[in-house]
Structure formats: C-alpha cells, structure tokens
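Undergrad: I would like to see how this sequence folds:
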Amino acid sequence: MTRQRIVLLFGGQSGEHEVSLNSATSVLKAIDSEKYEVQTIGISKSGQWHWGVNPVDWQSDSSIHGIQVNLIHDPSNPHFIALDGSQLPHNGKFDFIFPVLHGPFGEDGTIQGLFEMANVPYAGSGVLGSALGMDKDRMKAVFTQAGLPQAPYLTILRETLHKNMEKVLKSIEQSLGYPCFVKPANLGSSVGISKANSPEELLKALKLAAEYDRKIVVEKNIIGREIELSVLGNDEAQASVPGEILPSKDFYDYEAKYIDTGSRLVIPAVLDPQVVSSLQEKAVQAFHAVEACGLSRVDFFVTKDNQIYINEINTMPGFTQISMYPKLWEASGIPYSELITRLIELGFERFKDSRSRKISV
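TA: Alright, predicted model coming up:
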C-alpha cells in the first residue's frame, strides 16, 4: 500500500512557538508510519520555512536550519521548492499538511488562506473558523448570537484606551466590577492575560494587553470550576467527556499551563450526568457556531449551582500526548495515534466537500 505523504508543519512566529514544537514532537512519534510518510517543515520565529528540521532538535537549538523552502501556489500542482535549488523528496510534492501551529499566523486563518489558495488539503478549521476562534471579541459576538451563556464583557480598542483612559476605567468598574480579566483579543495560551483586583491592577493589565493587540476584551470574573471538552468532527461533530483543570495559580495562565507542573487535570471531571450532557451539547454548538472543523477544545466555567458559562473555543489546542485535547479523547475511547489518523481523514473529507462547490458559472 502506498503511504500518503504528510507534511507536519510546526514552529511559527507567535509566542507559542515552543508549544508548537512540543505538539509536533508528539505527533511525529505517534503518527501511523504504515499509513503515512512524514516530512517535516519548521517555521522559524522570523518566518522562514525549513524543510527537514526535527522539532526535538529545535527545542534544544533554534539555530539549526534545514533546507529553506516555499510553497508553490499552483492549484493544479501544489508543491514545495528549495530556495537553494536542491532536490526535495518526491520533488516537493505531498498529499496533506498537518499544521500544529498555535497563535497568530498559525491558527488565526492566515495560513489556512494560504492552503486554500494553493488547493491543499489540511487538518483543522478553515479560514473563517480559525479567524473566529482566534478573535475573542468576534468569538463572543457569535456565541451571543448562538444563545450560549457567557460572562458579561466589554471590548475596548487600544486607540480608545489611549485617548480616554479614565473613561474606560470608569466604564469597566461600573459594568463589570472587580475582579475582572483583561485579555488581548487575538492571542492564545493566556499570553498577555491578567486578573485585575483594583484600579491600579486594571490600569496595568490594560496597558499589558494593549502591547499585544489593538482590541482588548475585559470579562467579569465568574467563580466556578474550569471545565474543558474536546470536539472532533466536521458537520457531524462529537464532544468528549469533560475534564477539569485545577490550576496551581490564581488562574490558568501561560506559566501554569506550560512551566509550573503544580496544575492538575482531572479526567473525567466529576459532574452530574445532566451537566455533562449539557456541556457536550454546548461544546458542539460552539464548534458549529464558529464553523470550526476537525478539532477544537471548548472551555467552560461551571458554578456551584451548576450554571454553565462558555469561556472560549480553541481551534488548534495543544496537541502533545499530555495535553488536555488528546487526553480527553483517550478517556473517551480514541487513542492518540488513532486521533491523528481521524484528523487527517476529516481534513481530506472537508477538502473533498469544499472542492465540490462551484465558485464561478
């Protein structure tokens, strides 16, 4: 049987570059080598694409370079070429791209647009689903339209913040109060997020978030358990069992996720059966609301009286074997290696469906 040629794409320019290397390392080890022949491409922090680099090597030495390549956007013959003129395996041709890119220029719809223009099948959500899933402001607007319960919030433009800081502070205090969470609208892995308990902390948090994005989302604090579910599928998506995060810090920030090992994951989360059912229904509803495809992790808060509030959707969650997304599916009966295969199959399914439509008369 001829193996399908898979390009594993990792790294990227965002602050989640190292997280991506961890995800790629796990995928590389677990992918079914009898079905798939894997080529690796690492995107450096400065944006160059390097064929043949190993994510493990990049973890220890980011100065290692492979063959610098570009993707040729010929819809009839998409392939990679080496910029130094050297010969690539199979002349740079491939069957499928599996991106494990997190954050801006990876899961925000930009690289997905590149794949679409080149007529390339790939894993995960398309342009719209990725963009909506990345932008917390637009995501929340879509969730509101879908009738999903969420914490009260405000969106503030950086320009408005700079022009009238005092008015912004007063508006947040009156409508949301303390404590509140301040987030850049378009970053992942809790980068740039702060919890503000006072006017002084709020001012500092707003200035920090403004360094990362022109839009800032401020949310009312919800006291509840942090519950996450994994979603798998395309039009007929399904949700996993829920898992609970017990953060080692005040909230589940970047350090608690990736550096501090004190945080714990409880899988499955201990919840009433009707709450589990409601969470699974809402997770799939959120997945379809943003038009996600393939995979997503959906995060919720559950209060003491079992009220459910959606927090966000992540269309390219961390994908190491110890990440919440695959661990939830493992607990739901889908092992890690099989999950990778399912995501490749779903990507091909979506590609076939999208190419069956007419785009001109």
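
Undergrad: can we go C-alpha only for contacts and neighbour counts from here?
TA: Will do.

Undergrad: if I pick the residue sitting nearest the centre point of the chain, what's in contact with it?
TA: Residue closest to the mean C-alpha point of the chain, counted by CA atoms, centre = their mean, is Met316 at 2.8 Å. Listed by CA atoms under 8 Å, 6 or more residues apart in numbering, the contact set of Met316 reads Val100, Leu101, His102, Glu107, Gly124, Leu295, Ser296, Arg297.

Undergrad: to compare against the first, here's another:
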Amino acid sequence: MTAAKLTVGLIYGGKSGEHEVSLQTAFSVMNALDYGKYNAVPVYIDKQGRWNMGETHTAAPASLEALQLNGGESATAEAMSVLWRKLSGQESLIDVLFPLLHGTYGEDGTIQGLFEMMDMPYVGAGVLASSAGMDKAIMKSLFAQAGLPQCKYETFIAAEYEANAHDILGAIEHNLGFPCFVKPANLGSSVGISKAKDRAELERAIQYALRFDLKVVVEEAVDAHEVEVGVLGNELPLASVPGEIVSSSDYYDYDAKYIDGNSRMIIPAEIDSELAENLRELALRAFKAIDGNGLCRADFFVRRSDRAIMINEVNTMPGFTAYSMYPLLWRETGKSYPELLDQLIQLGLDRYNKRHTLQFKRD
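TA: Model prediction:
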C-alpha cells in the first residue's frame, strides 16, 4: 500500500521588485517535484497583490507563462476561502505551503505571519527569522551580539538623515571612508545599492537608497572574495560546501546577478579545508543568531590581504532555481535538487508538528 501524496501549495510572484525571479523559481521547483509523492497547487500573487489559485497539478507545467494565473476579480476571495479552511473547522485541502517569494511581502515575515494565522505548515524561516533576515540593520545587530565578525557599517533612518544629514555624512566619512556601499535596509537582489567614492556620490547614493526603504545601511568597502554557504535544517542544521561568486561587475549588483550572464560560481570554492570549515561553522552560527528554520544562504567576505572572514548577510529565501547558488551548493555537498525539496518540505512539517505540542494558554 502506498502512502497518500502530499499536496503542496506553491506561493510565488508577489508585490515585489523580485516578482520575475520568483516566477523562475516556481517554474524550476514545479519541474523538479516528484509527482509520485506530491500534488502541486500553484498560488500566484500578481504585482497588484491579488491572489490566484490554479488547479491541482500532477505533472510539471508546460511553460512559465502557464504560471501567470488570472482568476479575475473574485480570485483572491476564492483563494483565501481554500487557504483559511482550517480556521472554520474544515479539513485543509493543502498539506503544506511552500513560499517561493523573494523580497518584500514574501521574505520579510509578512506572509509567514499570515501562514501562522492560517494554522498552516510552511517551508522555511518563521516570522522572526524572515524579518531579521530582510532588515540588514537588525541582522547586523544580531550578528554583533552573536560575536560574528563583520565589516564596519553605519545605519540610520530617513527622518534622522533629513534632520541631521551633515553629521551622518561626517560619521560615514570618518568611520568608514571611501569607497563605501550604500544599501536600502530591506530589499534583496542588490536592488537600490550603490558604490560611493566621494561625498557627492555618497549623498546621491543615500537619496537613491531612500527611494526603496526608510532605513539605510552604509558599509565600508572590503577587498575580498565573496563566498557563500548553504544552511539546511531546523534545530540541528547542516552547512554545505562553500562556493565563491566571481562577479562580472565592480561588485555583485543586480545586473551582474540577473542580466549580463557573465558572473561565475565556483563550487566548491578554491580555498583550503581549514578556511572552508570556519566558513561553515560561522554560517551555522549566523543561522542560529536569527533563529533560522528550514534554509538560508550565508554570504561572507574573505579579505584578500589576510584571509579574514567577515559575514555580509544571510538570505532566508535565496535564489532557488536548479541553477541558483543555494541548490548548487547542496548538489556539490551530495544532495540533489529533488532531494533538497523533499527535505525542505519535511522540515516545514516537522516544525509545525513540534510547535503544535506546545501550550499557548494555562490549564
């Protein structure tokens, strides 16, 4: 007798600058799922934030375009009536949700909070880790508390800059120097990031970053290799082999990641075993520092002058096509893309089941 298939709800698209990246991720995942184990229900969130639920798939979709669902004006209400069934005492038609959303409203804890309210199991980081992993300023504070080495940085909000730009610019010049990198605190895929080489460029870069977020992080420039490590697990996570990004640009910006196609990934990274083990250990510490679950990719600088390691950031929903860094890191560590999907789904179910043994009120 064969076990019943699990029905996986794949959430993708979203009100985000990374909408198209999410579509690519969803198409890749739906083509790699083992349909002997799973049925897949596509749930497409369009750029206006409307939810569209498709028919159950028992095989991979024919094209990427087939995932861009349009259910009309009533689509969101119909999708929510299915997703919220458990709260009205009905049996859920979906066993586990798999968010494949990148950036705002998908990777920042907002949709994870919705899943918690729905009482639905879901893959990946919870509310806290998602929020902390998106907000670079909060993330850096948690890393500092965990004793993780970082490059020097300054952070401020828009209101502080409007009231006291002169002093903030002076502090950046004094503490970080030029060149430096200016980033919106709460975006992914290098959107809104600029490299500033003098005061004039710094002012322009800050104004540009403030178009995307109300909080800005400015970091010193480090002459370094960019090395990344995948983390997989819940309470007892594992770390992958490290891989190196060789950017086609001056730094790994949006064009270098997604457009020009000339950046390279070296997996495993060409580093000695001691450095690789140190990176893996720091990746696990970073995952625990943000209270991670399921998966993350930890990104590091390895300074060229002395091989010192500095953590840059973690990404709780990294690029996830079959050719993205995170799955490739695990492939080189001995876990295929379909096996990775299996484990992530099981980790989401395990976390849900363990949390449901807890009491949320006194007897």
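
Undergrad: among the contacts of Met316 of structure 1, which ones are in strands?
TA: Among those, the members found in strands (DSSP state E) are Leu295, Ser296, Arg297.

Undergrad: let me know the closest of these to Phe80 of structure 1.
TA: Leu295 (26.1 Å; CA to CA).

Undergrad: gap between the nearest residue to the closest one once chain neighbours are set aside and Ile340 of structure 1?
TA: Residue nearest to Leu295 of structure 1 in three dimensions, not counting chain neighbours: Leu232, with 4.8 Å by CA to CA, 6 or more residues apart in numbering. Per CA to CA, to the nearest Å, Leu232 of structure 1 is found 11 Å from Ile340 of structure 1.

Undergrad: between these two, which one's more packed in?
TA: Per other CA atoms under 10 Å, whichever of Leu232 of structure 1 and Ile340 has more neighbours is Leu232, with 25 against 20.

Undergrad: verify the stated contact: His102 of structure 1 with Ser20.
TA: Yes: His102 of structure 1 is in contact with Ser20 according to CA atoms under 8 Å; the separation is 6.2 Å.

Undergrad: helices of the stretch 1-150 of structure 1, start to end?
TA: Secondary structure of the stretch 1-150 of structure 1 by DSSP state H, counting those that start in this stretch: the helices cover 17-30, 55-60, 110-118, 127-134, 136-145.

Undergrad: please apply the same query to the stretch 151-300 of structure 1.
TA: 158-163, 165-175, 199-210, 254-258, 273-289.

Undergrad: quick one on the thing from earlier: which of the contacts of Met316 of structure 1 are buried?
TA: Among those, those that count as buried by neighbour count (16 or more other CA atoms under 10 Å) are Val100, Leu101, His102, Glu107, Gly124, Leu295, Ser296, Arg297.

Undergrad: map the third one onto structure 2.
TA: What it means is His102 of structure 1. By TM-score structural alignment, His102 of structure 1 lines up with His102 in structure 2.

Undergrad: mind listing what that match touches?
TA: By CA under 8 Å, 6+ apart, the neighbours of His102 of structure 2 are Ser16, Glu18, His19, Val21, Ser22, Gly188, Met317, Pro318, Gly319.

Undergrad: with adjacent residues omitted, what lies nearest to the first one?
TA: Think Ser16 of structure 2. Distances taken as CA to CA, 6+ apart put Thr104 closest to Ser16 of structure 2, at 5.4 Å, once the chain neighbours are dropped.
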